[in-house]
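Enquirer: just to be clear, the model below is a prediction. Sequence and coordinates:
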Amino acid sequence: MKYFPLVIVLLILLPLNAQVKPSIGPVKKDSVQSDSTDFKGSFIKSEQKEQSKTLTVADYKIISFERDTSFLDTTLSIRKDYKYNYLRRDDFELMPFSNVGQPYNSLGKNFDNLSVYPKIGASAKNQKYLEVEDVRYFNVPTPLTELMFKTTFEQGQFLDAMLTLNTSRRLNVSIAFTGSRSLGKYQFNQSEAGIFRTTFNYRTANNRYWVRGHYASQDIETEENGGIAEKALQFESGEEEFLDRSRIDVLFNSANGQLADNRILGKRYFLDHQLNLVRPRKDSTKTKSTLLAIGHRFNYESKFYQFNQNSQSDSFGATFIGPIADRSTLKTMFNEVSAIFSNKTLGSLSGSVSLYNYNYFFNSLLVLSDTQTILNKLEGEEISIGGDYKNKIGPLSLSGRLRYNLSGELAGNLFDALATYNISSNSSVSGGIHGSSRAPNFNFLLYQSDYENFNWQNDGVFEKQQIQSISFGFDSKFLGNLSAKYSAIDNYTYFASGATEEQIAAGQQNAFVRPLQESETINYLKVKYQKELKWRKWALNNTLMYQEVSQTNQVLNVPQFVTRNSLYFSSDVFKKAMFLQTGVSFKYFTSYNMDGYHPLLGEFYTQNNEELGGFPLIDFFINAKVRQTRIFLKAEHLNTIWGKQYNYYAAPNYPYRDFVIRFGLVWNFFS
């Protein structure tokens, strides 16, 4: 496979030694804490620490984009099982397709904007794409390697490998690669991905200057078969012939010469550095003293989305030419200069000014008539100012973020505020507000295709989407975790099909999908509760979510109720040489008008013709931990063995996966 050379390089580098030979010991409870404020202090271990100290996993630091510091976690828990998937995060609010590397449909929504700038679009293809905020940095006393492996569906594997080391006490580097290939159970359903990233961070000996950065190259590609062609006669009938899913007819195949695929590719260069004008010092209470600094952040990214198809398909309508080769490109450059001030009393306050350049384009100018022309590019620059605030006053933690657009047509405004109060060491309460406005993604504003129906230009027509939300959270070790968020969405922008009933009956619903904007306000409420009950070596982990949407027109569809319940047993075995967890997970969501998937656009779209869902997902798992190795074995969708109703879909015409046994591991090496 194409990522094997990088894996070999990682394994060759394993024997490298750093400054201290590790003797991994236990982790003290008081060391299991994150540090969201003292980035400069925790970024590199103090020069005065004795080299002979006993190392623990708490000495292996992981630093997020927001400069929060955590440590390597080698434990085994039910949450690790939830994150052991293609995305490597909890997919409770997602519904995966049948094959690894394919899109995930949404069971829940989150409308809070993290950025004031629109993205390229093709959001169904971007769920695995690592943004700037997703890249991690490290500070380790000795070389650390993490390997994650998991089987896929026919002729492929999923592997995520990372190596990080400190070449000195002040310089850390890392290299990582995620590779995936899976043929899939259905015809013409292969997926591939290659995600490479390398990071560095450095600080000077006097702590006056620090810098970090990364380079990322990402390529995510899937064959698109258009979904199954005869779902009632083949998939839902349950006939033994079609239990071999490769026998089921799909819309795009080699017989009709309509083979299709889509692809996201991106390259990014990121740099973040800061000069401390007043060096931070520690006072007698070991609290950070006054800091005055200037910072600069740079990000250049080139990204494209393409859809290819051998010949025209009636599913998408008529074409100008063939074969089809659609490609959109977005190149962006972001520069931000900031000033930072903080002290013990006032907290941390920063102000910034940023310049954002964008160029979104196609390779042709489309003239539809003497009076109608679809332009081939949107380009310009946006100037914004911003501010950030953090402070902790006793048990009260405050944080806020502001972004305001001074010039430009696409960027919007953003305001975030969050307050958290620690009632005790075991419970806390929080409240937040969010307000933002932003232009829709670029593929809503401008799109060109060799298919006639997929050409539009809406810049200057669509208004900026506006979000106002309030949130509440209560976290308790004894009572569980409760969160609630209410959002009001104005100018909601979405894709939907304008096909008539006759066109839908003829299988042409996808040919008339276009971007639309809702003029009425949508009110969306989401309440989630999580609690684990334990009795001796048994545990029941419960996550429940309730959603309610108030809208004039039915443009936002979500299930009203989603639940996931895991009953499992945990124990040390083999004279405590292994820690074992085994049990059953149950997931269910009420039926609703599940979004359809559009392979040409790489987007999900609203549909109100077919109600899906209302079926259980039952998995049986056996997980084990031996030293720093976690082993995962799972029988997925176990209930299909005895169930005879083949009505489980991830999207209209896209079935969810059948019963399958998959295994893998996560392995940490300390050199």
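Expert: That came through, no problem. Numbers count the residues shown, from 1 in each chain.
Enquirer: going forward, measure contacts and count neighbours with C-alpha atoms only.
Expert: Noted.
Enquirer: quick one: the helices in the stretch 301-450 of the chain?
Expert: With DSSP state H, counting those that start in this stretch as the criterion, the stretch 301-450 of the chain has helices at 442-445.
Enquirer: let me fix that: the stretch 1-150 of the chain
Expert: Ranges of helices within the stretch 1-150 of the chain are 4-13, 39-42, 78-83, based on DSSP H, counting those that start in this stretch.
Enquirer: got a markdown table for those helices, with mean neighbour count and distance to residue 106 too?
Expert: Conversion of the helices of the stretch 1-150 of the chain to a markdown table gives the following (neighbours: other Cα atoms under 10 Å; distance: least, Cα to Cα, whole Å):
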| stretch | mean neighbour count | distance to residue 106 |
| --- | --- | --- |
| helix 4-13 | 14 | 33 |
| helix 39-42 | 16 | 35 |
| helix 78-83 | 16 | 16 |
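Enquirer: how about the strands in the stretch 201-350 of the chain?
Expert: Under the criterion DSSP state E, counting those that start in this stretch, the stretch 201-350 of the chain contains strands at 209-224, 260-278, 291-309, 324-343, 347-361.
Enquirer: out of the ones you listed, which gets nearest to residue 81?
Expert: Nearest to residue 81 among the strands of the stretch 201-350 of the chain is strand 209-224; the distance by Cα to Cα comes to 24.4 Å.
Enquirer: other SSEs contacting that closest one?
Expert: Counting contacts by 3 or more Cα pairs under 8 Å, 6 or more residues apart in numbering; DSSP states H and E, strand 209-224 packs against strand 191-203, strand 260-278.
Enquirer: next one for the comparison:
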Amino acid sequence: MRFFTLSAVFFLISFNILAQILDDSTKQVYGPKTVKYRLEKDILKNFDTQYSPDTLLDKFYKTDILNERNWLYQDLGNIGTSSKSILFEEQTDPATKLGFNTFNLYAPNPANFRYYNTRSPYTNLFYMQGSFGHTRLDFTHSQNVNPRLNFTLNISKYNSSKQIDATNSEQKLVDHWNYDLSTNYLSKNKKYTLLATFYHFNHKQIEQGGILVKDSLSIDIKDLRSNYRRFYDSQFTDGVYNNERLNNVHVYQQMMLRSGFQVFHTLDYEHQKYTFVDPVFAENSLQASYNIDIVSLASDSLIQNFTFGVLSNKVGFKGRYRGFNYLLHARQRFYRLDNKFSERFTTKLKSETFLGGSLGYYFKDSSNFLNADAEFSASLKNFLLNAKLSFKGLEGTFYQSVIPVALFYDNFDNGVLSWNNNFKGLSTTHINAGYNLRFKSISFRPEIANTLLGNYVYLDQKLKPVQTETVINITNLILNVGINKAKFRATNQFILNIQNAKEIYKLPTLINYTHLESNFTYAKVLKIYFGADVFFKSKYTADAYSPLLNQFYLQDDFKVWGVATVDPYISFQINKVRLAFKLIHANQGFRYQGFYTSPYYLAMPRSFVLKVDWPIFD
């Protein structure tokens, strides 16, 4: 009820604003063009690129990061839940990792932090509310102290609600919040640049274990009931959760010594804390979701609490010479793993040393380029190479790496599961090529990608790490087609996955994403967009999820997806305020009352979502 009340209020306010501004001729002094921001990756590559805040309606209707990335991930069906990529994703660091990655999609990335330069105070308010309990509130405030010094604060808070075993939408499933405080400074002579950010990330996921199987109620997709909260129970009792907290200090600085030549320094300190709690483990451990043998612990509860600290220090020099961008650096990295509840899953302070660099040539039109980045460990045992080409419509990538196995897979103990391995480094080779074609309003992009995974490590059906002896070969055939006209546009992405290890590396054979959109003008000034997203994955035996480990593991029986979901929307902009209304899974009940995104985890049922974004420039 509260959701529909809020929606009605926003709707009335929107048209009240419209009535006031239709004849408004007030001169706008400050706006998107007076607010600029830069990215560290551009500065590092010697680009003076400046961006303005996004005020367009394109893709504004998308309600979460999985939608934004065309749902090329596997998750637990609800916003903010544990996820993993379905297709290959490039690594950016050949160093040793901890190996807990299922919340990574929701964590901030220092490479994407915006360093603002504002002529007036800039504030952005974002609010999203869903009829099934999902809420999100984002706040940004940026202000220059003087023309060369800026401070910015970002805060993001969102949560999603339980869809099974809940009496109302107030019972949280995911509770997330993060904030960051950043500053950037440019000296008066423009030779010294400083970028610095502190951010905090806190992501808590209540673990339900998926749907509880009952003899009296089938959970087969063709027998699903529409009211999940009423008919389905979770496998676990209340109180089970996984939580990740992350604090990071990131500093980048550079000094220009002479024209085209700079020295730079990057400092990173990161402290991660992982917590798992099951207050009634003795009871919950009997459920299928844990997938373990009967164990006897001294206490009825099970608690895990460990921290991973990393200090990274990088120094180097860079510049431009006859159209080439070059960079050379050295990096020293220290890491340590501490565990309050198990001495076996710990790592004393260790160090890693890397040497690396990049070389790129950018043509005068800046859209055509060739760039290569590389980093090698001092022992030459581990390395990462990433080369990209863009030339007259042809785009290509060559990626190769040997990266240490994550600490989790080599040595782990939580009192229930344990192992001690000595796995080889993970070897990856990835090649991707695509060609952009355009004929009037029609665009066409065929693409092919091939990935070779050597020494691949996975969790088997018994939650034990296994390393393959043979190379996994994965080929992705991708076709992107689009049409773009003044009143209508459509895009379609079709992916065919071919591989030689279907029993180990689980992929849907077919993935398809379709987007349709049209628009019309109301009252001669208000352009309204309406359309729909259609997502489809062919049926496949996706990896199961282990709440005990917060990891995905191999299973062979439970099939997910095999159906399409349709998400219609409407969006418009009144002055600077963007609004969108979206109906998630609108086709629920047309064939099935739902579908699974992971074994025993249902996708979101039909729900209504409101989005509002309001930038303030003075």
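Expert: Nice, thanks for sending it over. Model, not experiment: these values are computed from the prediction.
Enquirer: TM-score for these two?
Expert: The TM-score (TM-score structural alignment, normalised by the length of the second structure) is 0.86; 567 aligned residues with a Cα RMSD of 2.5 Å.
Enquirer: just give me the match in the second structure for residue 595 of the first structure.
Expert: Mapped onto the second structure by TM-score structural alignment, residue 595 of the first structure lines up with residue 543.
Enquirer: likewise for residue 117 of the first structure?
Expert: Counting by TM-score structural alignment, residue 117 of the first structure lines up with residue 95 in the second structure.
Enquirer: re the thing from before, show me what contacts the match of residue 595 of the first structure?
Expert: 506, 552, 553, 554, 555, 598, 599 (Cα atoms under 8 Å, 6 or more residues apart in numbering).
Enquirer: which position in the second structure pairs with residue 310 of the first structure?
Expert: In the second structure, residue 310 of the first structure lines up with residue 279, judged by TM-score structural alignment.
Enquirer: if I look at that match, how far off is residue 41 of the second structure?
Expert: Using Cα to Cα, to the nearest Å, residue 279 of the second structure is found at 44 Å from residue 41 of the second structure.
Enquirer: so between the two, which is more surrounded?
Expert: Set side by side, residue 279 of the second structure and residue 41 show more neighbours around residue 279, with 18 against 13, by other Cα atoms under 10 Å.
Enquirer: which residue packs closest to the more buried one, ignoring adjacent ones?
Expert: residue 301 (4.3 Å; Cα to Cα, 6 or more residues apart in numbering).
Enquirer: closest one to residue 14 of the second structure out of the contacts of residue 543 of the second structure, please.
Expert: Nearest to residue 14 of the second structure among those, counting by Cα to Cα, is residue 598 at 38.9 Å.
Enquirer: excluding its backbone neighbours, what's nearest the spatially most central residue of the second structure?
Expert: Nearest to the mean C-alpha position of the second structure, counting by Cα atoms, centre = their mean, stands residue 105 at 2.8 Å. Nearest non-adjacent residue to residue 105 of the second structure, counting by Cα to Cα, 6+ apart: residue 83, 7.4 Å away.
Enquirer: check contacts around that neighbour.
Expert: The neighbours of residue 83 of the second structure, taking Cα under 8 Å, 6+ apart as the test, are 73, 74, 75, 76, 102, 103, 105.
Enquirer: contacts only, for the counterpart of the fourth one in the first structure.
Expert: The reference is to residue 76 of the second structure. Under the alignment (TM-score structural alignment), residue 76 of the second structure maps onto residue 97 of the first structure. The contact partners of residue 97 of the first structure, by Cα under 8 Å, 6+ apart, come to 103, 104, 105, 650, 651, 654, 655, 656, 657.
Enquirer: mind listing which of the residues you listed are in strands?
Expert: Using DSSP state E, the members of the contacts of residue 97 of the first structure that fall in strands are 104, 105, 650, 651, 654, 655.
Enquirer: got TSV for the strands of the stretch 201-350 of the first structure, with distance to residue 392 of the first structure and mean neighbour count too?
Expert: Formatted as TSV, these follow (distance: least, Cα to Cα, whole Å; neighbours: other Cα atoms under 10 Å):
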stretch	distance to residue 392 of the first structure	mean neighbour count
strand 209-224	24	21
strand 260-278	22	19
strand 291-309	16	19
strand 324-343	11	19
strand 347-361	7	19
